[in-house]
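A.B. asks: after the sequence you'll find the predicted model.
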Amino acid sequence: MTLRAWLMATRPKTLVAGVVPVAVGCALASTVTTLRPLPAVGCLAGSILIQVGTNFANDAFDALKGADTPDRLGPTRAVAAGLISARAMLIATAVVLSAALGLGLYLATIGGWPILALGCVSLVCAVAYTGGPYPLAYHGLGDVFVFLFFGLFAVMGTAWIQVAPDAAALIAAWWWVAAAVGLQATAIIAVNNLRDIATDAAAGKMTLAVRLDERGGRWWYGLLHVGAFACLGMAHLDGLGGKNGLIVPIVAAGLGGAALTLGVALNRGRALNRYLARSAALQVITGVSLVLAMSI
């Protein structure tokens, strides 16, 4: 068990899905209030811990269920490769999620019961994503999980912690931005599952990509980017952003999404690994442009 194996198990290239929604949530809140740094850091740390805990649990449970095998086309998984034992990975999952719980209790003192409830559900779903009696990812619900927890809930939860207890400060148009962030995060898991269709199907892991088949999975990936583009357009029409509105994020999401959709349509197997990284990169680019649009 090396440090390198543990770092690999965190899946660092995908951690942007936990960082971007918090940054965007803070940017949205900054348009109506003065940001509170400590709660912002707490949200960021909590989001990353939940994502790492989810990744650790996924690494262990997928190996135990036979979904991760030597035939997988994606990056090496620590437990399946024998680098870390399943027991050690599950212990690490418990430690990481316990730390997230501690942060959640602190944030609940600011955001109240909605944050407490959201935190508890997030922790349960982090394990239930691939573990428990009804693993979400094995029943085609992984995409829904990502959209909600790395989109709507993460963005709006962060914004709420900044403006609480003034519920009137929340702006309805923020939901459009939160949805766009969630759709781009979902695109990351969508291309991951598209790549793994064959091995997932063989292991009985009925992801949405397996259910849709390769052609449907590619259509789904493209629709996620179209949806993100449309949601940002709606937020722009609702008047969000500085003097130029959300033009730059819209262009980034539109052109980037179109290029990635074309690339995913033309590639198969291991070639899709680079589109996993590029999908994450597009979310970062869009997220940064959103933060800047709210600030200028």
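C.D. replies: Cool, got the structure.

A.B. asks: contacts and neighbour counts: CA atoms only from here.
C.D. replies: Will do.

A.B. asks: contacts only, for the closest residue to R36 other than its chain neighbours.
C.D. replies: Using CA to CA, 6 or more residues apart in numbering and skipping the chain neighbours, the partner closest in space to R36 is Q162 (6.4 Å). Counting by CA atoms under 8 Å, 6 or more residues apart in numbering, Q162 touches 26, 29, 33, 35-36, 39-40.

A.B. asks: which members of the residues you listed are classed as buried?
C.D. replies: Buried subset of the contacts of Q162 (neighbour count, 16 or more other CA atoms under 10 Å): 26, 29, 35, 39-40.

A.B. asks: farthest pair within the residues you listed?
C.D. replies: Using CA to CA, those span at most 12.3 Å, a distance reached by A29 and P39.

A.B. asks: helix, strand, or coil at the residue nearest to R36?
C.D. replies: helix (DSSP: H, G, I helix; E, B strand; the rest coil).

A.B. asks: one more to weigh against that first structure:
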Amino acid sequence: FSAPIFLWTCLTALSVHAAGNVVNTYVDFMRGVDSQRSDDRTLVDRLLTPEELAHLGVLLYALGCVGFVSLVLLSPAKMEHLALVYFGGLSSSFLYTGGIGLKYIALGDVLVLVTFGPVSVLFSFMAQAGYVDLGVLLYAMPLALNTEAILHCNNARDRESDARAGAVTVAILIGPTGSHVLYALLLFVPYMVFTVLGVHFSLWWLLPLITLPQA
């Protein structure tokens, strides 16, 4: 375990994640999705101007790239392997709402499941271990499902405003009842998986259950 690699990995992943959120805020506002009733009111309340937010996004992506270069120098992993996963994650964070805007054609949920679970965990593992092990993707699935639960909850809340802006999300397609069922599954299936693993393999798998009362 390398503490410097861990810190640079955190900086890199968090910067790209934050940049993706900034792009989402910017594009939603420019498309007219965000309004006075929206949860994200950064631009609606003029806390920042669109230009300032765009500059912040560029800065965060640049910071992520600095972290990536540092990891290339420090990590035992091959540069091409790190680059493939890193730039795949970076592109995904942008394309969620930027570019073709996968969020608006009901593909944003799939993108989040892949990016903020398997891709993030695989990148972190490679940076530390120096090799690729697809087995770590199994550990990423509970994280991916819980992350998707947060996204789906937001989309379910914003169904009406998204529909008015012409966006198509999974929450819109399956309706209120389906959204509630899907949210419950995304939130609680990981706990079920951890319980089964804890009973059959190691009690350490039960550790995430301490968060169940707050779920």
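C.D. replies: Perfect, thanks for sending it. Treat the numbers as computed from the prediction; the structure is a model and nothing was measured.

A.B. asks: distance of the corresponding residue of structure 2 for the residue nearest to R36 of structure 1 relative to I172 of structure 2?
C.D. replies: For Q162 of structure 1, the aligned position in structure 2 is Q128, judged by TM-score structural alignment. Distance from Q128 of structure 2 to I172 of structure 2, counting by CA to CA, to the nearest Å: 40 Å.

A.B. asks: check C10 of structure 2 too.
C.D. replies: From C10 of structure 2 to I172 of structure 2 the distance is 34 Å (CA to CA).

A.B. asks: these two - which one has more neighbours?
C.D. replies: It is I172, of C10 of structure 2 and I172, that has more neighbours when counted by other CA atoms under 10 Å, with 19 against 15.

A.B. asks: so the more buried one is in which element?
C.D. replies: helix 170-200 (DSSP states H and E).

A.B. asks: mean shift of that helix relative to structure 1?
C.D. replies: Following superposition, helix 170-200 of structure 2 is found to deviate from structure 1 by 2.4 Å on average (mean CA distance after the TM-score superposition for structure 1).

A.B. asks: packing partners for that helix?
C.D. replies: helix 136-157, helix 159-164 (3 or more CA pairs under 8 Å, 6 or more residues apart in numbering; DSSP states H and E).

A.B. asks: elements contacting the shortest one?
C.D. replies: With contacts taken as 3+ CA pairs under 8 Å, 6+ apart, helix 159-164 of structure 2 sits against helix 170-200.

A.B. asks: quick one on the thing from earlier: what's the closest of the helices and strands packed on helix 170-200 of structure 2 to V110 of structure 2?
C.D. replies: When those are compared by CA to CA, helix 136-157 sits nearest V110 of structure 2, at 8.6 Å.

A.B. asks: would you turn the helices and strands packed on helix 170-200 of structure 2 into TSV with distance to L182 of structure 2 and mean neighbour count?
C.D. replies: Shown next, in TSV, are these (distance: least, CA to CA, whole Å; neighbours: other CA atoms under 10 Å):
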stretch	distance to L182 of structure 2	mean neighbour count
helix 136-157	8	19
helix 159-164	15	16
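
A.B. asks: and those helices: which comes nearest H55 of structure 2?
C.D. replies: In terms of CA to CA, the element of these nearest to H55 of structure 2 is helix 136-157, at 24.6 Å.

A.B. asks: what is the closest one packed up against?
C.D. replies: Judged by 3+ CA pairs under 8 Å, 6+ apart, helix 136-157 of structure 2 is in contact with helix 108-114, helix 120-129, helix 170-200.

A.B. asks: let's see 10 Å
C.D. replies: helix 108-114, helix 120-129, helix 159-164, helix 170-200 (3 or more CA pairs under 10 Å, 6 or more residues apart in numbering; DSSP states H and E).

A.B. asks: L43 of structure 2 is nearest to which of the helices and strands packed on helix 170-200 of structure 2?
C.D. replies: When those are compared by CA to CA, helix 159-164 sits nearest L43 of structure 2, at 16.0 Å.

A.B. asks: not counting its neighbours along the chain, what's nearest E214 of structure 1?
C.D. replies: Among residues not flanking E214 of structure 1 along the chain, L194 sits closest, at 6.6 Å (CA to CA, 6+ apart).

A.B. asks: in contact with the alignment partner in structure 1 of S2 of structure 2, which residues are there?
C.D. replies: Counting by TM-score structural alignment, S2 of structure 2 corresponds to R36 in structure 1. If you count contacts by CA atoms under 10 Å, 6 or more residues apart in numbering, R36 of structure 1 has them with 26, 29-30, 161-163.

A.B. asks: which element is the residue in structure 1 that L63 of structure 2 lines up against on?
C.D. replies: Aligned against structure 1 by TM-score structural alignment, L63 of structure 2 finds its counterpart in A99. Using DSSP H and E, A99 of structure 1 sits in helix 86-111.

A.B. asks: buried residues, that helix. List them.
C.D. replies: The neighbour-count check on helix 86-111 of structure 1 (16+ other CA under 10 Å) flags 86, 89-90, 92-94, 96-101, 103-108, 110-111 as buried.

A.B. asks: by contact count, what packs against it?
C.D. replies: Partner elements for helix 86-111 of structure 1 (3+ CA pairs under 10 Å, 6+ apart): helix 3-9, helix 37-65, helix 113-128, helix 153-163.

A.B. asks: any idea how far I171 of structure 1 is from the counterpart of T97 of structure 2 in structure 1?
C.D. replies: Residue pairing (TM-score structural alignment): T97 of structure 2 is matched to T130 of structure 1. Distance of T130 of structure 1 to I171 of structure 1, computed by CA to CA: 34 Å.

A.B. asks: now do V248 of structure 1
C.D. replies: Separation of V248 of structure 1 from I171 of structure 1 (CA to CA): 21 Å.

A.B. asks: again, but for A80 of structure 1
C.D. replies: Taking CA to CA, one finds A80 of structure 1 at 45 Å from I171 of structure 1.

A.B. asks: more neighbours: those two, which one.
C.D. replies: A80 (22 against 14).

A.B. asks: what about the more buried one, which SS state?
C.D. replies: Secondary structure, three-state DSSP: A80 of structure 1 is coil.
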